[in-house]
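Chemist: how does the following fold in three dimensions:
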Amino acid sequence: KRILCFFILCFLQKCPEFTDLNIGNALSGTKLRVQLLLYTRENPDCSERIIEHNVTASEYLNTTKKIVFVIHGFRPTGSPPAWLGDMKKFLLSSEDINLVIVDWNRGATTVNYITAVENCRKVAEILKNYIDQMLVDGASLDSMYMIGVSLGAHIAGFVGQKYNGRLGRITGLDPAGPSFTQEPPEQRLDPTDAQFVDVIHSDIDALGFKKPLGTIDFYPNGGMDQPGCPKTLFSGLQYFKCDHQRSVFLFLSSLKGECDIITYPCDSYLDYKRGKCVDCDAFQPMSCPVLGYHADRWKKLLIPNSSSTKAYFDTSDKDPFCMYNYLLDITTWNKSVRRGFIKVKLSDYAGDTVESEINSEASTFQQYKRVKILAGFHRDIEKIAKISLTFSTKTLIGPKHKLRILQMKLKSLNNPKRMQLCRYDFVLMENTELTFKPIPCSEKSP
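Modeler: Below is the predicted model of the structure:
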């Protein structure tokens, strides 16, 4: 009897876990079942399953604190999301919250994507039942925050609709495109679904949603072909999911606090790359919005009921994904028009060097016309000792050209208070690197 009691006690004390299924379940299909797993700083490693019709029985739920729901998407293989552990860990370390993992793996695990899409409305209805009880127990819609991944983003939107947009915030991490792209606002995530809706679009040419869906919509690297992701089918499953999942890992990066991913409100990625939208002067004193968990700090600067703001930025190919951007402002005095690329290298006093990523589009240099070029670096150099510039037309035949520079100005975008650096009256010979010591720009420099 003692042994039997011991095993019963162990079973009762076992931590509820996210449903772990397999490809067999996906092939046979799964019937929708939703469980809510609660984590707090008091139980960070062992979840508490919230009872559907008796939410108030929870031991750890504190309705005076923010309640954050994390909602996954389509699960064609049935396994728990690879990012789930880090999401839990870093959300709890960032803020003292109630973290609710919405597990609808039974219902999302199927090879029939349409079935999972149809279950989204049902999941939203179930979530509303839980939330209604939380509200009775003292919770506030203002302090509710939903983070939805792919299909989960639309589920969050459906929940927000049910409360007429009074939820505090929804974050959509690459909201699903298939089956939603042609749908009207009420059939998908929409800017009116919460008081603040921020969306990261990382796979707009395949699994994600291209058009703006939020109060502010972020498009890393233009929204597709993320750095470090496979480019061919030979990479297998990663080819299909890497771009789509990058939105999640970018969000996680914002929770780790290693660096801020700064973004730039702009009409298009091309305008951003041309350096047309990198000052954020209109948004002072808050400056440019940052990506991820702290994006809502920027909402105070937005005009109520205004159209969606699109923000663009580039990233590196691995965590923490931050780029350090500089604006290269050049005025040339060639009589003939020149088209080409300029590569920038920065060196510090110890000889450490970083090299810029070259823009995919050539710049056009005309006499006495200013050209702005965005130069991104994977690492930051705080005190620049030398600047190296290389001009190239990328043509293999024909004469080598010169680019006559009247003025060059280099400005840090990540740290705009840093001194701007200048150089005047010099010539770049094509494909020949020129290295020089910059000087502080004069106050009269345009």
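
Chemist: going by C-alpha atoms from here, please, whenever you check contacts or count neighbours.
Modeler: Will do.

Chemist: how long is stretch 341-356 end to end?
Modeler: Separation of the first and last residues of stretch 341-356 by C-alpha to C-alpha, to the nearest Å is 11 Å.

Chemist: this one next, for a side-by-side:
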Amino acid sequence: MLNPILILGCIGLELVSANILLTPENCFALKSDECPNWNISFWLHTNDNLEGARFTENDKFLPGRKLHVLIHGFAGSRTATPNSQLLPLLTLDKQADVLSVEYTNLAVDPCYSEAVHNSRIVGRCLANLLLSANADLSNAHLIGFGIGAHVAGFAAKLLQALSVRVKRITALDPAKPLYLTDDITGRLDKSDADFVDVIHSDVFFHGILMPLGHVDFYPNSGIAQPGCGDIHNMATYQCYHKRSADYYAESITSPVGFFGFYCKDMISYMKYECQPSDHIEQLGYRTRPTARGSYYLQTKDVAPYANGIDFSNVDRNLTGKTYLGDAFVAMLLTQPHK
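Modeler: Model (predicted):
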């Protein structure tokens, strides 16, 4: 049986927006944006406490420490992606705090449209907590997966309205359904932080293709991640989506790194109008804050995925099927290849 979100995609974005689908009884959209909210909790992890402890508006961050904030996606939790990949590695730093955002009840499968609505309020409550807990946002790094990437953006927008700016946001395959808009108040945007880096790994289904950050990386064209399985299996698309977090996690300790080469856009990439010799940047934890533009790379089929500075196996052909009313992706599929 297909996952309900696949059905959402097949009937088109306009139907999702109109809430035409039946809503199960356990789906709900928050009617109040008041914080704190009992559906949203925060957990602080350190090198001394990997399991984490509840963290509330009455707690305070210790000064002088790095802060990473991990934000899960649709149908996720604080023990799922990206936490499962990143938490063990980020807490190796004894001078770092890692804050997990838990909003499982507000993003239950198949309640996608409600989760999108709720994501703004999760962002608001995260912003409130960071302010009340005296977070040093000039040294803060928000890392969001799927819907969580937009939660990071909403939190940062609210902080910015109070003249407080976040240092960095990393978006791991930011969600596409109901976020495919030119209105930057309704999604993550590069203006939300001093530096926004994005990894696109499933742009035909869960993720958004258009560049959202100062720098955007498209491993394996951002489409089919090798080694994930049959394209007719829903688990394959989940694998594509989660690979963004897998690649980021590996980048923290990789001896060779994930390097991509610059192209001005996907069409230029497909038409061979850019070459690896032009200029390169490294994806992930070590991405330079001065990096700008879109970068393309190929990975290995199994971990360790990083290829280093090796572009010999780059495949620029785009094949597949698009969902969710993404006209730009549909147009790309009609473009002639070299």
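
Chemist: work out the TM-score between the chains.
Modeler: Once the chains are laid over each other, their TM-score by TM-score structural alignment, normalised by the length of structure 2 reads 0.76; 282 aligned residues with a C-alpha RMSD of 2.6 Å.

Chemist: the longest helix in structure 1 is where?
Modeler: If each helix of structure 1 is counted by residues according to DSSP state H, the longest one is helix 113-136.

Chemist: tell me the counterpart of S388 of structure 1 in structure 2.
Modeler: S388 of structure 1 maps onto no position in structure 2 when the alignment is built from TM-score structural alignment.

Chemist: what is the host helix or strand of S388 of structure 1 packed up against?
Modeler: In the assignment (DSSP states H and E), S388 of structure 1 maps to strand 386-392. Helices and strands touching strand 386-392 of structure 1, by 3 or more C-alpha pairs under 8 Å, 6 or more residues apart in numbering; DSSP states H and E, are strand 338-347, strand 421-429, strand 434-436.

Chemist: so which of these gets nearest S392 of structure 1?
Modeler: Distance to S392 of structure 1, taken as C-alpha to C-alpha, is lowest for strand 338-347 among these, at 5.3 Å.

Chemist: list the buried residues for the next helix-or-strand element following the closest one?
Modeler: Of the helices and strands lying after strand 338-347 of structure 1 in sequence (DSSP H and E), the nearest is strand 353-355. The neighbour-count criterion (16 or more other C-alpha atoms under 10 Å) identifies T353, V354, E355 as the buried residues of strand 353-355 of structure 1.

Chemist: likewise for stretch 228-237 of structure 1?
Modeler: Counting neighbours by 16+ other C-alpha under 10 Å, stretch 228-237 of structure 1 gives C229, P230 as buried.

Chemist: endpoint to endpoint, that stretch covers what distance?
Modeler: Taking C-alpha to C-alpha, the first and last residues of stretch 228-237 of structure 1 lie 15 Å apart.

Chemist: same deal with stretch 49-68 of structure 1?
Modeler: The first and last residues of stretch 49-68 of structure 1 sit 15 Å apart, counting by C-alpha to C-alpha.

Chemist: mind listing residues that contact that stretch?
Modeler: Contact with stretch 49-68 of structure 1 is made by 16, 35-40, 42-43, 48, 96-100, 129-130, 133-134, 137-140, 143-147, as judged by C-alpha atoms under 8 Å, 6 or more residues apart in numbering.

Chemist: that older thread, reformat the helices and strands packed on strand 386-392 of structure 1 as a markdown table; add distance to G208 of structure 1 and mean neighbour count.
Modeler: Compiled in a markdown table, these are given as follows (distance: least, C-alpha to C-alpha, whole Å; neighbours: other C-alpha atoms under 10 Å):
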| stretch | distance to G208 of structure 1 | mean neighbour count |
| --- | --- | --- |
| strand 338-347 | 32 | 20 |
| strand 421-429 | 41 | 17 |
| strand 434-436 | 43 | 14 |
